[in-house]
Each structure stands twice: as structure tokens, then as C-alpha cells.
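Undergrad: No letters, just coordinates:
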């Protein structure tokens, strides 16, 4: 069995870790939480479910997040802040009348079930078969009824073209869409990122993509840098290595060459400052993680571009 097939034969562990970070938001008072994700804990293995539940007990409420932050400084804070960032942009896209939402590498993302008003649009969840299979089984246990407008699209972006699977699943290139690509590009090969962005550029005017990426320098020094050495060991242990990074200074030209126009690009410190105490210890580390918003190039869409840009400032 090939290396790629071995990895796709099981659900993603990193997807579970990110769900764990979201579940830990319930350890904080309601007024301090960045979002409410009641589904996150349902996607966890038993040990992480126990840790998540313990975090809601007053005695352990601060201890569990503290230990998580000690093991991977900045990872949890960066993860939940980017979740809130994307939630906000998705909500505003829905308010502006977006008609389709595509979640690439959806993992244990629960936006299709917890974001207000999303039920009126068609949502496509795209991920590898095993992760989607596990997710659907867990969702059946918690959803009273199947959401009619959610389509699961089995796709390994490293070996399949998104256009082949997404169009077959019913995606309409003539209707504006909001693409979410969270925590995925750094696990792909360059060709997969290239082909995916080029396909997204063919979407209807008014379409946008919000994606996260890792600074290429961090990818190149992952095993040797003191800041990322522990991340490297964890990724090696679970066999989910980081393989692709981007250079922020080169991003505008890179996107232009792929038929997209950069709206904004922010690092994890910047988007953590937006939602968290800017002087807290959670601001340390993970500076190499970034989030970018891009539009499908269309000269007539300038008013909508200004709308999206306003939420980055």
C-alpha cells in the first residue's frame, strides 16, 4: 500500500486535535468564549473527550487548557482565533447573499450545522473518504435530522482534481460561492494547491476563498527550529507532515497568477489580537501561521471587495 493510501485509510488526527481545541472553549465562561461549537466534543476519541469534559469542571477548568498550551504553545489560541475569524467572514458572506459554501478538507468542521442562516445555502464538505465516513457516523448520533443541503464530496486533493469531484457532486460554477480552506494547504503537495486555486478562480463573480497557510520558512526549518521542533515530532509521530508553505511577500503575485486577487493576509498574532487579550501568554509562538482572503478576479466586484476588506481592519 502506498504512503498516500496508508494516510487516507484512517481519519485525520490533526482534524481531531483542532476539534479538541474548539471543545476546550467551553472551559471558559460563556461571555469569554470565541464561539459555541456543541459538536466538537462528539468528534473526539475517548481520552480527548474525557479531557474536554474535565475542562468544564471548575477545579480543572484552567488546568487542561494550560497543559495543552504548555505542550504546544500558541497552537490552541491560534486555532480557536482562526475559527472565529472564519466564522465571522462566513456569517457576513451569508448576509451578503452568497449561495454556496465549500469547505475544503472539512475534517470535523461543524459550520454547516452551527452557523446561523447557513441552512438556506448548499454546503459542500470535501475531504478524504475515511475522515468523511467517521464524521457522518458521528453526526447521525447527534443530528435529529439530516441537513438537506449538505453534500459530502470524497476527494484526496493530492491525487484527485477538485473540479472533477465537486462539479459531479452538484457545485454550480454560475452561482457565487465562499470557499473555506482551513488548516489544509500545509499538508498538500504544491501541484494540489496550484490546481485547486486555479479551479476556484473559475467560480462565479462574487466568489471568495479564505484559506490558511504556513510561512514557507517555518516549513523549511520545521525540524531544526526550537519553536517548531516539537510540532515536527508530533506530525512525524501521527504521519501527517507539513509539506507546503507560502511566502507572504510573494502571495499577491502568486494568487494573481492563479486567477485570484488578494484582499488581505494576516498572521496568527494579528488575528489573535482581534479576539483575545493582546497581552496574554497565548499570544506567544505560532507566528508562522497565517490566514488570507482572496476574491475571484472580476473588475465589477469592487464594492464587495471593500466589504470583505473592512472586516480585516
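TA: In hand now; what should we look at? From a predicted model like this one, the values you see are computed outputs, not experimental measurements. Numbering: from 1, shown residues only.
Undergrad: make it CA atoms for all contacts and neighbour counts henceforth
TA: Fine.
Undergrad: And stretch 147-156, how far out from the chain middle?
TA: 16 Å (C-alpha atoms, centre = their mean, to the nearest Å).
Undergrad: for the helix or strand containing residue 18, packing partners?
TA: Using DSSP states H and E, the element containing residue 18 is helix 13-23. If you count contacts as 3 or more C-alpha pairs under 8 Å, 6 or more residues apart in numbering; DSSP states H and E, helix 13-23 packs onto helix 46-54, helix 75-95.
Undergrad: Show me which residues of the longest one are buried.
TA: Pointing back at helix 75-95 there. Residues of helix 75-95 classed as buried: 75-87, 89-90, 93-94 (neighbour count, 16 or more other C-alpha atoms under 10 Å).
Undergrad: What of the first one?
TA: For helix 46-54, the buried set under the neighbour-count rule, 16+ other C-alpha under 10 Å, comprises 48, 49, 51, 52, 53, 54.
Undergrad: Take this one as well and set it beside the first:
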């Protein structure tokens, strides 16, 4: 990624999440009044005018992915807060809106948004343009994940480094080199026992078929064209094995069938569990 340019994916994810609020049925996977109109093309009228385009099979699948991975992370965060975690670090926060629609249970925690400088600049401009205040419990921290360690980035943040911390790492791992990916996992392990991470990962083509293979190939091309190529893809069983070998105490793979049962049962819209990108929850 060019640090002088805001992330194309950050804008695309935000736009797609806004489409969920406008086009999909009730109940919403995430109720997010902040995201609608936050960025170019995401107003109710703009989305409604392109409703047919947003509801193509690949875009329905992408919308499902972006909404579901955030919902899973927020559910796990709530569980973690209930057991005493006080810090929430969002790695590659993009235009994620959790901090600006935070529920009452989150007001007691410190929320730290880490991202590339240009993407963070875009976010601040979007928030200011819509007169959305930054809550007192939110801190921004600029970072290049390929050049700066997690420890180094967080050293610039006022937080208790001896307290368990919850991390979300969504839509990031596919853009990292193998070295940067495993260095980040090792950095998580240096945090106190009870720290936890939710992250997403893209499967290798060999495990995909049909629409999910088509979607993976489409987005791989699209992000590469926008200067953000995918570098890492995974086999879930092998990844789970590696996480245990590294020393994580708990590893949970949220499978597509788990998503269907937890979040999609009984829905009448076109949202469906993604296969090409999946989610892990790990604990130190």
C-alpha cells in the first residue's frame, strides 16, 4: 500500500456496510446509523439508486463478509469486557464505526485505532465532515504493519501494557508478508494471559469453488489493481495447528455453518456465510 493514499478497501468496506443498512432486511446484523453517508456514494439515495448493482451475487457475498466479521468481533469483545478486559485495539481500523456507536458496556474500555496514516486521515475527515465527535475513550495511532512492530506502535499509546488486551484484526492478514504475519502473532503472545484476538483470513483457491472461488479471484484482482495485492492465503486446519504450536491457549475457528446458525438462521434476504474469507478467535 502507498502510505500517501487512503486504502481503497477501507472505502469499499464502508460503502458495502452502508448498503446493509439500506438494502437488507431486519434484524440488521449490525445496527449502524453512523456508516450511512459517511463516505462518498454511501447515502441512502446513492445506494438506493444502485440497489441492483449492490445485490449482485458477489456483492451480496462481500456484504455478508464485512458485516459478519465485525459482528463476530464485537460479540467476542463484549464477552471479553465482561471478563475484565479494559483495552480494545483495532488493527487496520479503516472506516470501522464501532467507537462512534459504542454501546454502554464499551464506555469503560480504552479503544485504540491503528491504521496507515493516509487511511486514518481519511477517517478523521469523514468524521469531521459529518460532525461526529471522537469519544474520550478513543485514541488514534498511525502505523505501517510492514515496518513497525505492534509493541513499537503501542509504546506511543497511553495504556496499561500489563493488562489483558482484546485485538480485532479484520481484513488485514491477506495483505501481509509471511514474516509480518507471524511476527504479529508472536507479538500477541507477549501480551498478558487472557488477551484475545479475532482475525480474518482468506482461503487458498484449492479449497474454493463456485461463487466463493469467483469472489476470491475477483477481489484478488481488484485490490491488486488498486495497489493492495494479497500476499498470504491459508488452509484453516493448518492455520489452527500453527496457532497452537506457537503457544496460543485457545483457538476457535468460526466455520461457515457456525455463522449460518449464529447469525443467519431465518433471514429472508440474500446474506450468506462466506467461505473464501473466514474467522479465528484466539486467546493468549
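TA: Cool, the structure landed. Since we're looking at a predicted model, the values are computed, not measured.
Undergrad: Overlay them and tell me the TM-score.
TA: For this chain pair, the superposition-based TM-score is 0.87 by TM-score structural alignment, normalised by the length of structure 2; 279 aligned residues with a C-alpha RMSD of 2.7 Å.
Undergrad: got a list of what the residue mapped onto residue 242 of structure 1 from structure 2 touches?
TA: Alignment note (TM-score structural alignment): residue 242 of structure 1 maps to residue 230 of structure 2. Each residue near residue 230 of structure 2 by C-alpha atoms under 8 Å, 6 or more residues apart in numbering is listed here: 174, 175, 176, 220, 223, 224.
Undergrad: for the fifth one, helix, strand, or coil?
TA: The local conformation at residue 223 of structure 2, judged by DSSP: H, G, I helix; E, B strand; the rest coil, is helix.
Undergrad: Wait, it touches residue 229, no?
TA: Yes. Here residue 223 of structure 2 lies in contact with residue 229, judged by C-alpha atoms under 8 Å, at a distance of 5.6 Å.
Undergrad: Strands of the stretch 151-284 of structure 2, start to end?
TA: All strands of the stretch 151-284 of structure 2, identified by DSSP state E, counting those that start in this stretch, fall at 165-169, 196-202, 250-254, 277-283.
Undergrad: Could you save those strands as a markdown table and add columns showing distance to residue 151 of structure 2 and mean neighbour count?
TA: As requested, the strands of the stretch 151-284 of structure 2 are exported to a markdown table (distance: least, C-alpha to C-alpha, whole Å; neighbours: other C-alpha atoms under 10 Å):
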| stretch | distance to residue 151 of structure 2 | mean neighbour count |
| --- | --- | --- |
| strand 165-169 | 13 | 24 |
| strand 196-202 | 15 | 23 |
| strand 250-254 | 22 | 15 |
| strand 277-283 | 18 | 22 |
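Undergrad: I'd like these as a markdown table, with distance to residue 149 of structure 2 appended.
TA: Putting these into a markdown table (distance: least, C-alpha to C-alpha, whole Å) gives the following:
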| stretch | distance to residue 149 of structure 2 |
| --- | --- |
| strand 165-169 | 14 |
| strand 196-202 | 16 |
| strand 250-254 | 23 |
| strand 277-283 | 19 |
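Undergrad: Tell me, how many residues neighbour residue 106 of structure 1?
TA: 25 (other C-alpha atoms under 10 Å).
Undergrad: helix/strand/coil for it?
TA: Classified using three-state DSSP, residue 106 of structure 1 is coil.
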